[in-house]
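Asker: after the sequence you'll find the predicted model.
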Amino acid sequence: MSAFGMHNKMGFVIAAFCPLVIAPPISFKVFQQSERLRITLIHLGEVMQRLEETNARLLEKASRDSMTGLLNREAFFTHVDKMRMQVPGSLLIIDADHFKKINDQHGHYNGDGALTAIAHCISRTVSENDSIGRIGGEEFAVFLASDRENEVRAVAETIRAEVARLDFRTPENERVPLSVSIGGVIDLSEETIADHFQTADRRLYEAKRNGRNCVIIKPVMKSAA
């Protein structure tokens, strides 16, 4: 074989062999980079999920009353304004009777305990489709997913009766009588939520004037067509 032929043959051998020598390291490096990228993306996804969960907890905490765990005023009315466009509903405003007297005679610690007991009583009475908020010092609100007057009145009367039956006692075992007055408005489909709140609030104070521990509920006056 001529020197040229030998040289040419060696060239083919080297050309065929080189990919076997060079390609594996390059492929392995690409694999390593791809694996690092995959792991980084997994970690990034986990971090994003934790951030979303943390933000959700913070938003939930910001929407809750710290003492009772109920929705706070802003969160409650935002929720009601949304819900009333989706389902028939009614609004109850509930106020603890003689609450200043409870604070003055038994102290703010027992006053807070009384409010918490009332909040729990309301929560036990309404259904999971209803919403409850603490909207003021001793004032609560309930959105009932019903615009049937007999159902709304029955729930309100049950809340009133259950609160009156509470056996709330101070750490010294002194019983503190509790009661609530309730004003309500049925059918929230028209007007603004602020209008409905004012109407329910007027009926609440009508209940106060009627001697407290009572319920005043009336349907909304429909606007003329």
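Answerer: Perfect, thanks for sending it.
Asker: going forward, measure contacts and count neighbours with C-alpha atoms only.
Answerer: OK.
Asker: would you mind measuring from the residue most central in space within the chain to residue 66?
Answerer: Geometric centre of the chain, nearest residue: residue 60, 5.7 Å, by C-alpha atoms, centre = their mean. According to C-alpha to C-alpha, to the nearest Å, residue 60 stands 11 Å off from residue 66.
Asker: what's the answer for residue 97, then?
Answerer: According to C-alpha to C-alpha, residue 97 and residue 66 sit 22 Å apart.
Asker: neighbour count for those two, which is higher?
Answerer: More neighbours surround residue 97 than the other of residue 97 and residue 66, with 20 against 11 (other C-alpha atoms under 10 Å).
Asker: next, find the distance separating the more buried one from residue 207.
Answerer: Distance of residue 97 to residue 207, computed by C-alpha to C-alpha: 11 Å.
Asker: how about residue 81?
Answerer: 25 Å.
Asker: looking at these two, which is more packed in?
Answerer: residue 207 (21 against 16).
Asker: let me see the contact set for the more buried one.
Answerer: Contact partners of residue 207, counting by C-alpha atoms under 8 Å, 6 or more residues apart in numbering, are 181-183, 213-216.
Asker: count of residues packed around residue 156?
Answerer: The tally of other residues near residue 156 (other C-alpha under 10 Å) stands at 28.
Asker: okay, now the one to match up with it:
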Amino acid sequence: MKSRIAHSAVPTFKYKVTRYLLEKEVVMNWSTLNKCILMLFLGSLMHVIWAIWKSVVLLTPELWRWVNLALLKQQLVINLFGLFVFIGMIGICHYFRKQDWTRRYMPYIAVATFVVSLCRDGYLVGVLSPATMVTYISLPTVGLVLFERRIVYSALIPATLYLVSCGYLSFFGQLTYAPLFLLTDFPYKNGFWVLSMLFFIVPILLTCLVLFEILLSQWRYREALIAHLSQVDPLTNTFNRRSINQCLEQLNHKQAPSYAVILVDLDHFKQINDEHGHHKGDEALVQVCHVLAGHIREQDVLGRFGGEEFILVLKQATAHQAKQVAERCRQAITQIELYDEHNQPIHFTASFGIALSHHNTPYEKLLSQADQALYQAKAYGRNQVVLYQPLEPAAS
């Protein structure tokens, strides 16, 4: 039979891989240097895109009347130089990642270099152009997700002052606005200028959207993993006590039909830990979990309720059905094959206490009744199944 547990008692290969990806491969969990390498790689792509645009303009004489050719050639060389600078910084981050100075200073240097290159080209195409504005809004937002605030603001504040100063001086004619273009008319009437703005905007916008999507998706996965880990027992990977209580509370709230609660406690479990070590005790708990999971229905719930105590919640079950399930589980536990380091068998048993809900019995009371039945099973010599029976009032 299948059981309704969070995952199998022993995590599957797929679960291990998923957990590794969520915990280790989340971009936000990368080291600061790895994030720097990602940012420098994206910066290299930006220089490649700018170089491509300038090369196309230089190879298209029809467009020369719209641009400052001398400045364009100069900036093409600067873009190629910037590309090699970014590649070199990637190499420094990679090959000197274990050096303390690299971890301490390279994030500031890399972010500053990245922002300076964007500000320089932002001035060339116009500080108030759509390309510059999209870059200014998008990249700091992503940066604040990836890096510590002091790293981002150490570059963002000077960049803001620079762009504001350029805009102010351009407005009063002290600086040429968008010196890369020869704008003799309102820029939005210049089709070449508009298309150029789109060429600069689209790669930056798509890059930021992809990063946002990756970060958001991984954030959601990590939140889901945290929620999962808060609901399960880390050893057996079954529901923990908190999740079981929530399940019972929901059954009470929905006024579900009669259901049974079975408490399972391993007999003399401390002896296994004392004589064979805690690793063998853990192995015993995992195998018991396998056995219990294999003898209940998919609709039923299995959880670890304490150290060596488990709980079964059998939905829509009668007292007879509950006793049958408990008895099958009891017998199966006695047949578990567990061996010590000398390959000698380790035998152990379990006691079972059963309580049945009646007329929307509060789950706290039901747990108390199951615990009383379990205590009776222990008192009867252990390795027993006991159904809670309410005491009949004494005759007067």
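Answerer: The structure has been received and is ready for your questions. Remember, it's a predicted structure, so these values are computed and weren't measured experimentally.
Asker: ok so, going back, now check the residue nearest to the centre of structure 1 against structure 2: what is it aligned to?
Answerer: With TM-score structural alignment as the criterion, the equivalent of residue 60 of structure 1 in structure 2 is residue 228.
Asker: and that match, which of the three is it?
Answerer: When classified by DSSP: H, G, I helix; E, B strand; the rest coil, residue 228 of structure 2 comes out as helix.
Asker: ok now do it, which residues does it touch?
Answerer: Residues near residue 228 of structure 2 by C-alpha under 8 Å, 6+ apart: none.
Asker: what's residue 188 of structure 1 in contact with, if anything?
Answerer: 84, 88-91, 196, 220.
Asker: once aligned to structure 2, how far is stretch 153-160 of structure 1 on average?
Answerer: When structure 2 is superposed, stretch 153-160 of structure 1 averages 1.1 Å from its matched positions, counting by mean C-alpha distance after the TM-score superposition for structure 1.
Asker: what residues in structure 2 pair up with that stretch?
Answerer: The aligned range for stretch 153-160 of structure 1 is 323-330, by TM-score structural alignment.
Asker: what comes up buried for the matching stretch?
Answerer: Of all the residues in stretch 323-330 of structure 2, those buried under the rule 16 or more other C-alpha atoms under 10 Å are 323, 325-327, 329-330.
Asker: any chance of a markdown table for these, columns secondary structure?
Answerer: A markdown table is the format used below for the buried residues of stretch 323-330 of structure 2 (three-state DSSP):
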| residue | secondary structure |
| --- | --- |
| 323 | helix |
| 325 | helix |
| 326 | helix |
| 327 | helix |
| 329 | helix |
| 330 | helix |
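Asker: translate residue 241 of structure 2 into the numbering of structure 1.
Answerer: Counting by TM-score structural alignment, residue 241 of structure 2 corresponds to residue 73 in structure 1.
Asker: can you tell me the closest non-neighbouring residue to its match?
Answerer: Among residues not flanking residue 73 of structure 1 along the chain, residue 135 sits closest, at 4.2 Å (C-alpha to C-alpha, 6 or more residues apart in numbering).
Asker: test my guess that the one you found contacts residue 75.
Answerer: No. Residue 135 of structure 1 is beyond contact range of residue 75, at 9.4 Å (criterion: C-alpha atoms under 8 Å).
Asker: what touches both of residue 97 and residue 207 of structure 1?
Answerer: 181, 213.
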